[in-house]
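**Q** here is a sequence together with a model predicted from it:
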Amino acid sequence: MRVGCPKEIKNHEYRVGLTPGAVREYVAHGHEVIVETRAGAGIGADDNAYKAAGAKIAQSAEEVFTRSDMIVKVKEPQASEWVQLREDQILYTYLHLAPDPEQTKGLVGAGVTAVAYETVTDDNGALPLLAPMSEVAGRLAIQAGATALQKANGGRGILLGGVPGVLPAKVSIIGGGVVGLNAAKMAAGLGADVTILDRSLPRLRQLDDIFAGRVRTRFSTIEALEEEAFASDMVVGAVLIPGAAAPKLVTREMLSGMKAGAVIVDVAIDQGGCFETSKPTTHSEPTYDVDGVIHYCVANMPGAVPITSAHALNNATLYHGLKLADHGLKAIAEDRHLRAGLNVHRGRITNRAVAEALGYEMIEPQAALKAA
């Protein structure tokens, strides 16, 4: 199979779908790999590194899309990219379709077979291709929030860990999954006063065991959310419903009770965000102010640390990527975890959460593959 890797074009996105090390693996499996020139510049991998790994260098994204049977990316295709996709191609990347009707319409119209990293599952029911970026985003959320809390950046002017004799910042984290766990590790490690809210009692028990009293846990109710938001210097949104739009847990009305200069970091923004006032921002302009509360809602947070995140992502995506390259649609038909990742196939939506969020008729992946 011809496997193509175009350069990412989203604002300040420096990651790359295939590292040179991953290219070597695809080539070793007998595949031809086509990489757009300078695709790996953001991680310090030049064209020569890709050539040494066995890739062929394309001079444009158009050449990659035209020549490839399978496209491997990091972020969702932008408008100039989805129009280059076609029915006989596999697209393997993050999609986050539920809050993005325009992209969904573009992929449906292209007829492409789109496998989303964020809905591929494993035997434990987890999301193994989403996990590494959730780890990065959770840790970055605290770094970004701490910076936004500085007075010169519009924040309250409070140091996350405080100093002897001065209380630390209070950080509340909504969601105790991978993002929430990693955000809590960073915040507690810096000395902040941390509370995690979640609706799963078994998960709250796990978190209590992990942190051994260094982090408080609280069952998430409307009252608990209000109390924590009003008392906090930083609130991190770390809620995930696989494939679906994130629920709006903190309302516009709640902002009026928050501290002036408090910071919201919405890691769930890829799925629409879990704060009512959230809207996607970029690394160029990462924050905005609503009612005196600073919002950080960058939709590709791990792109800020591309060397770490690109290698972590490739480690996670390589196994299923090789299966797709080796066996094509047969791999999806025979592997239930890849079928869970199938979001669009030849003009049909094959993920229930996406279909319900956007008003499409959903077809089961197996039925879609048979019909095609």
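**A** Here it is on my side, so go on.

**Q** going forward, measure contacts and count neighbours with C-alpha atoms only.
**A** OK.

**Q** tell me the secondary structure for E118?
**A** helix (DSSP: H, G, I helix; E, B strand; the rest coil).

**Q** can you tell me the closest non-neighbouring residue to it?
**A** Spatial nearest neighbour of E118, excluding adjacent residues (CA to CA, 6 or more residues apart in numbering): L130 at 4.9 Å.

**Q** and the one you found, how far is that from N315?
**A** 12 Å (CA to CA, to the nearest Å).

**Q** if I pick the nearest residue to V64 once chain neighbours are set aside, what's in contact with it?
**A** Nearest non-adjacent residue to V64, counting by CA to CA, 6+ apart: G4, 5.5 Å away. Contacts for G4 (CA atoms under 8 Å, 6 or more residues apart in numbering) come out as V33, I34, V35, V64, F65, R67, S68, D69, M70, I71, V72.

**Q** repeat that with 10 Å
**A** For G4, the contact set (CA atoms under 10 Å, 6 or more residues apart in numbering) comprises 17-18, 32-36, 55-58, 61, 63-73, 91.

**Q** one more: R86?
**A** Contacts here follow CA under 10 Å, 6+ apart; on that basis R86 touches F65, T66, D69, L107, G109, A110, G111, V112, T113, R346.

**Q** use this one as the comparison:
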Amino acid sequence: MIIGVPKEIKEQEDRVALTPAGADALVRAGHKVLVEKNAGMGVGFTDEEYSELGAEILPEASMVWNQADMIMKVKEPLKSEYTYFREGLIIFTYLHLAAAEELTKALMEAGTVAIAYETVENPDRSLPLLSPMSEVAGRMAVQEGSIYLEKTRGGKGLLVDGVPGVPPAHIVVVGAGNVGTGAIRRAIGLGARVTVLDINTDRLRYLNEVFMGRIETLYSNNYNLTNAVKSADLVVGAVLIPGAKAPKLVTEEMVKLMEPGSVLVDVAIDQGGCIETTHPTTHADPIFMKHDVVHYAVANIPGAVPKTSTLALTNATLPYAIRIANKGWKQALKDEMPLRKGANILEGKLVYKAVADAFDLPYTPVEEILG
């Protein structure tokens, strides 16, 4: 199979879908790897490193897209890339289709095979290709949120861990999955007072034990969430329903109750956001103010640390990419339920129900396509 790796074109997105080591592994498995010129420069991988390991460097994105059987990316294709879609082309990347109706329809119309990193799901319901970026995003959410608590950045002027005689900042984490756990880890490390809310009491119990009682846990209902958000200096929205649009749990009325200069970080913004007052922002223009509260809703938070993120992402995605390349997409999906869960669009049909429900589009069970 011919695997293509184009340069990411999303604003300030320096990650690349495949490291030189990943390219080497695919070449050793008998496949051809095409890499767009300078695709890895944002993380310090030179074209020479790729070519020395058997990859072919192509000068233009169109050449990579048009020659490849499978495109590996980091972020969802942008509108300028829709022209490259074609029947039978495999696109393996983060898609977040439940928040992208235009992209969904473009992939369907072209007959493209779209397999999403974020919906590959193990039998235990863990998300192996989303987890590494969730861990990065959770830690970054607290790191960035702490910066915007500074008065010079629009915040209320708080040092997260306080000083002797002065209490630390109160960080509220909504959602106790991988993003939430990463956020909790960083918040505790910075010395904050930490409250986490979730509807899974077993998960709350587990985190309470892991962090040795250094967090406050609350069952997530409207009453508890309202009180927690009201008292928070920094709120991290970390709610995820795999493949579906995120629920708006933190309402505008809750945001109005926050003190001026408080900070909201909506990590779920890729899936539409879990905070009612947020809209997507970029690393170039990461925040906006609403109700005197700082809103940070960058849609590719891990892109701020592209080297760490690229290495972690390739570690996770490469084994799946090799199996798709070795078997072809249809046989790989037949053989492996986790990859089958990753299928969003096959042969022009929408095969992921949460995305179909989001846009009221026809849904086709993946098994009908696979036979």
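**A** It's in. In this text, all values refer to a predicted model and were calculated from it rather than measured experimentally.

**Q** so who does K349 of the second structure touch?
**A** K349 of the second structure is in contact with 105, 107-109, 111-113, 356, 361-366, 369, counting by CA under 10 Å, 6+ apart.

**Q** which PyMOL command selects the buried ones in the contacts of R86 of the first structure?
**A** Entered in PyMOL, the line below selects the buried ones among the contacts of R86 of the first structure, by 16 or more other CA atoms under 10 Å:
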select buried, resi 65+69+107+109+110+111+112+113+346
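
**Q** okay if I get the contacts of R86 of the first structure as JSON lines plus distance to Y288 of the first structure and secondary structure?
**A** JSON lines is the format used below for the contacts of R86 of the first structure (distance: CA to CA, whole Å; DSSP: H, G, I helix; E, B strand; the rest coil):
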{"residue": "F65", "distance to Y288 of the first structure": "36", "secondary structure": "helix"}
{"residue": "T66", "distance to Y288 of the first structure": "39", "secondary structure": "helix"}
{"residue": "D69", "distance to Y288 of the first structure": "41", "secondary structure": "coil"}
{"residue": "L107", "distance to Y288 of the first structure": "31", "secondary structure": "helix"}
{"residue": "G109", "distance to Y288 of the first structure": "34", "secondary structure": "helix"}
{"residue": "A110", "distance to Y288 of the first structure": "35", "secondary structure": "helix"}
{"residue": "G111", "distance to Y288 of the first structure": "37", "secondary structure": "coil"}
{"residue": "V112", "distance to Y288 of the first structure": "36", "secondary structure": "coil"}
{"residue": "T113", "distance to Y288 of the first structure": "37", "secondary structure": "strand"}
{"residue": "R346", "distance to Y288 of the first structure": "39", "secondary structure": "coil"}
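
**Q** and which of the contacts of R86 of the first structure is nearest E8 of the first structure?
**A** The nearest member of the contacts of R86 of the first structure to E8 of the first structure, counting by CA to CA, is F65 at 12.9 Å.

**Q** hang on, isn't the closest one packed against L85?
**A** Yes. F65 of the first structure lies in contact with L85 (CA atoms under 10 Å); the separation is 6.7 Å.

**Q** still on that earlier bit, nearest to V305 of the first structure, of the contacts of R86 of the first structure?
**A** Closest to V305 of the first structure, out of all of the contacts of R86 of the first structure and judged by CA to CA, is F65, at 26.4 Å.

**Q** run a quick neighbour tally on the nearest residue to the closest one once chain neighbours are set aside.
**A** Sequence neighbours aside, Q84 is the residue nearest to F65 of the first structure in space, at 6.3 Å (criterion: CA to CA, 6+ apart). By other CA atoms under 10 Å, the residues close to Q84 of the first structure number 16.

**Q** does Q84 of the first structure lie in a helix or a strand, and which?
**A** For Q84 of the first structure, there is no host helix or strand (DSSP states H and E).

**Q** ok, now which ones touch it?
**A** By CA under 10 Å, 6+ apart, the residues touching Q84 of the first structure are A61, E62, E63, V64, F65, T66, P77, A110, V112.

**Q** what's the answer for Q12 of the second structure, then?
**A** The contact partners of Q12 of the second structure, taken as CA under 10 Å, 6+ apart, are G42, T282, H283, A284, N300, G303, A304, P306.

**Q** what's the mean deviation for the lengthiest helix in the first structure versus the second structure?
**A** Taking DSSP state H as the criterion, the first structure has its longest helix at helix 306-327. Superposing on the second structure and averaging over aligned pairs (mean CA distance after the TM-score superposition for the first structure), helix 306-327 of the first structure comes out at 0.5 Å.

**Q** K10 of the first structure against V16, yeah?
**A** No. If you go by CA under 10 Å, K10 of the first structure and V16 don't touch, sitting 11.4 Å apart.

**Q** between the two, point out the one with more neighbours.
**A** Each of K10 of the first structure and V16 has its neighbours counted (other CA under 10 Å); V16 has more, 31 against 16.

**Q** now do the buried residues in the helix or strand harbouring K370 of the first structure.
**A** Per DSSP H and E: K370 of the first structure is located in helix 365-371. Buried residues in helix 365-371 of the first structure, defined by neighbour count with 16+ other CA under 10 Å: P365, A368, L369.

**Q** same check on stretch 29-38 of the second structure?
**A** H31, K32, V33, L34, V35, E36, K37, N38.

**Q** and T112 of the second structure, what does it touch?
**A** Taking CA under 10 Å, 6+ apart, we find T112 of the second structure in contact with 85-91, 106, 345-349.

**Q** looking at these, which are in strands?
**A** Members of those lying in strands (criterion: DSSP state E): I90, I91, I345, L346, K349.

**Q** having no further points to raise, I will conclude here.
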